[in-house]
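Enquirer: quick one, fold the following:
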Amino acid sequence: MDSAAVDRFEASRGRLASLAYRLLGSATDAEDAVQDTFLRWQAADRERVDVPEAWLTKVVTHLCLDRLRSAQARHERAAGDWLPEPLLGGDPMLGPADTFEQRESVSLAVLVLMERLSPVERAAYVLREAFSYPHAEIARILDITESTSQQHVHRARRRVAAERRRGGEVDPASARRIVEEFLAAATSGRTERLVELLTADAAVVSDGAGLARRLVRYRTRERVASFVRAGLRPTPAKRRLAGGSLAFHIESVNGSPAVLAVVDGRVVGAVACDLSDGRIAFLRGIAAADRLTRLNEAWSRREPGVPVIEAW
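Expert: Coordinates of the predicted model:
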């Protein structure tokens, strides 16, 4: 393959990766889909490809659909026992973020909600909401009619909106302040303040420090506060499990404020926070090492600021 063909593919790689991540919710699987797309591009009769960008978009989309339909994917994501792979703010795989719809489409909350859509609905929704493709183009990519594309997007929007927690966007400074207060209350044992910082219908879902076979879930702010307080109470056993004394940083993960637990420069856990009306409405705790690989790669390349808690 000549350098011009390679350059043409590389010019689209970032967009393809961002699309694949939104469809799959996994950076690892997205990278694999993009690499498979490159192999298809390498083997293609490129003289007959009129619009390389459209051809590549269609190929990567269908590779992602095949993965979503596979028996392995259905097993892994069964009964909601699956969390997306979190990405650190600034990761190019997060893709376009100019509009509210683009930012929302890559949030952990919406990535989870999209699991309830059919693969084709998910693809139509992502192509329309995150990448602003017209329905005629979505129809060509998915091999459906334009009216079917419109139906899929309408249905997907309705289903996501019905489940989505409303609260609007919170400016980063206010969000950080709320999460700082929450973390301080959780680690100091101020349970009453912890409860005050949660919405009445707060919920938490966690992979149990990466050890649980199924996701751990709690609802109501009293139970959420109790779970968080127990998890963040420092003990020698927890330090041994983590590999040392933790430092806590507050960063952006998939557009939401998140607490990162760091040991010797390595992120060992991330808790992403959804905010609503100045309180925390939903927490997602991810500590499985294979779900933090790309986040750790990004973390190793940046100069982290001063931790909120330096030694836990």
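Enquirer: can we go C-alpha only for contacts and neighbour counts from here?
Expert: Noted.
Enquirer: now do the end-to-end distance for stretch 198-217.
Expert: Between the opening and closing residues of stretch 198-217 lies a distance of 16 Å (Cα to Cα, to the nearest Å).
Enquirer: quick one: that stretch to chain centroid distance?
Expert: 16 Å (Cα atoms, centre = their mean, to the nearest Å).
Enquirer: please provide the structure for the following sequence as well, for comparison with the first:
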Amino acid sequence: MDEVEWLADRFEENRPHLRAVAYRMLGSLSEADDAVQESWLRLSRSHPDTIENLSGWLTTVVARVSLDMLRSRRSRREESLVVGVQDPILGTEEPTGPEHEALLADSVGLALLVVLETLAPPERLAFVLHDMFAVPFDEIAPIVGRTPTAARQLASRARRRVQGASTASESGPTQQRRIVDAFLSATRDGDFDGLVAVLDPDVVLRSDRNAAHTDSAREVRGAMAVAKQASLYSQRARYARPALINGSVGLALVRDGRLLLAMDFVLRGERISEIDVIASPSRLNRIDLVLLDP
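Expert: As a prediction, the model looks like this:
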């Protein structure tokens, strides 16, 4: 086996881990694959005999690439005022293994990805690498251009944000179903006051490009505005069914046996605080979805 083949084999051994790191950083499966591919290109241009810890070196590289992509993405969004919706967790058709299990661990669904999206890029990197992949702060610090102490503070700040959001969204399946059913009933009946009553005053509704149309913005904030937006779905709501979406109760719009749209909810207490509307076929295919009885 020549050096190139040996290097390619070692890289493939690390690919699931690298994809997991990039996915947690970027929240996009396609971008994660791009970051992993870029890490291979950089490895192929390097001198492997100078690399003492190949796995650690690759983790650092894919983290740097992901950080650059995240910063670039944020810059583009600031210019275009467009907010994206993250890719949901993969279904079971993907390869299995320890790193894939790490990717699936603690329900990396839309709710967590939306929380991660609110973090500044250095905070997100410090949190992901340390809390999710146990990378020491001494190794994280050079990536974010901070001291180890400052990197620790970044992760701590991010951790408080994530834990706070997780606590706010905790609710049992019965409570989730009751609130989602109330939302669906009010939407079907065109009950504007009923919709406002079930929505958090600061609720955010996000729609991907396929879900948005000429009368629909891709991000809407506030109970009154979201209730008005939900009324646009009143005619189609008769096709909606309660469903488990990535383990949480949501809604699936099914017509003639075909999944057209999914709505993923984040709850805060007794009200809905976030709604993600997914209609992109490629993203719908990746959802872990189970229809529930009406």
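Enquirer: quantify their similarity with the TM-score.
Expert: The pair, once superposed, lands on a TM-score of 0.75 when counted by TM-score structural alignment, normalised by the length of structure 2; 284 aligned residues with a Cα RMSD of 3.8 Å.
Enquirer: wait, residue 255 of structure 1 sits on residue 107?
Expert: Yes. Look at residue 255 of structure 1 against residue 107 with Cα atoms under 8 Å: they come within range, at 6.1 Å.
Enquirer: need the helices for structure 1, in chain order.
Expert: Under the criterion DSSP state H, structure 1 contains helices at 3-24, 27-43, 52-69, 71-76, 100-105, 108-113, 119-129, 135-142, 146-163, 172-188, 191-196, 221-232, 236-242, 293-300.
Enquirer: wait, which of those helices is closest to residue 275 of structure 1?
Expert: Taking Cα to Cα as the criterion, helix 172-188 is the member of these that comes nearest to residue 275 of structure 1, at 7.5 Å.
Enquirer: what does that closest one contact?
Expert: The contact list for helix 172-188 of structure 1 (Cα atoms under 8 Å, 6 or more residues apart in numbering) reads 191, 193-194, 197, 225, 228-229, 232-234, 250, 257-259, 273, 275, 278-280, 308.
Enquirer: could you pull out the buried residues of it?
Expert: Residues of helix 172-188 of structure 1 classed as buried under the neighbour-count rule (16 or more other Cα atoms under 10 Å) are 175-176, 178-180, 182-187.
Enquirer: and what of stretch 131-139 of structure 2?
Expert: Within stretch 131-139 of structure 2, the residues that qualify as buried by neighbour count (16+ other Cα under 10 Å) are 132, 135, 137, 139.
Enquirer: contacting residues around the second one?
Expert: If a contact means Cα under 8 Å, 6+ apart, then residue 135 of structure 2 has residue 129 as its contacts.
Enquirer: now do the alignment partner in structure 1 of it against residue 101 of structure 1, distance only.
Expert: For residue 135 of structure 2, the aligned position in structure 1 is residue 133, judged by TM-score structural alignment. Here residue 133 of structure 1 is placed at a distance of 13 Å from residue 101 of structure 1 (Cα to Cα).
Enquirer: joint contacts of the two?
Expert: A shared contact of residue 133 of structure 1 and residue 101, defined by Cα under 8 Å, 6+ apart, is any residue touching both; here there are none.
Enquirer: what is the longest strand along structure 2 packed up against?
Expert: In terms of residue count, the longest strand belonging to structure 2 (DSSP state E) is strand 258-268. Strand 258-268 of structure 2 sits against helix 110-117, helix 148-169, strand 248-255, strand 271-278, helix 281-284, with contacts defined as 3 or more Cα pairs under 8 Å, 6 or more residues apart in numbering; DSSP states H and E.
Enquirer: contacts for it next, please.
Expert: Contacts made with strand 258-268 of structure 2 from outside it, assessed by Cα under 8 Å, 6+ apart, are listed as 110-111, 168-171, 176, 200, 211, 245, 248-254, 272-279, 284.
Enquirer: could you rerun that using 7 Å?
Expert: Applying Cα atoms under 7 Å, 6 or more residues apart in numbering, the external contacts of strand 258-268 of structure 2 come out as 111, 168-169, 245, 250-254, 272-279.
Enquirer: how big is the offset of that strand relative to structure 1?
Expert: Here strand 258-268 of structure 2 is compared with structure 1 after superposition; its mean distance to the aligned residues, by mean Cα distance after the TM-score superposition for structure 1, is 2.5 Å.
Enquirer: one more: stretch 10-20 of structure 2?
Expert: Compared with structure 1 after the fit, stretch 10-20 of structure 2 shows a mean deviation of 2.4 Å (mean Cα distance after the TM-score superposition for structure 1).
Enquirer: okay, and that stretch goes to which residues in structure 1?
Expert: Taking TM-score structural alignment as the measure, structure 1 aligns residues 8-18 with stretch 10-20 of structure 2.
Enquirer: distance from that stretch to the middle of the chain?
Expert: A distance of 19 Å separates the C-alpha centroid of stretch 8-18 of structure 1 from that of its chain, computed with Cα atoms, centre = their mean.
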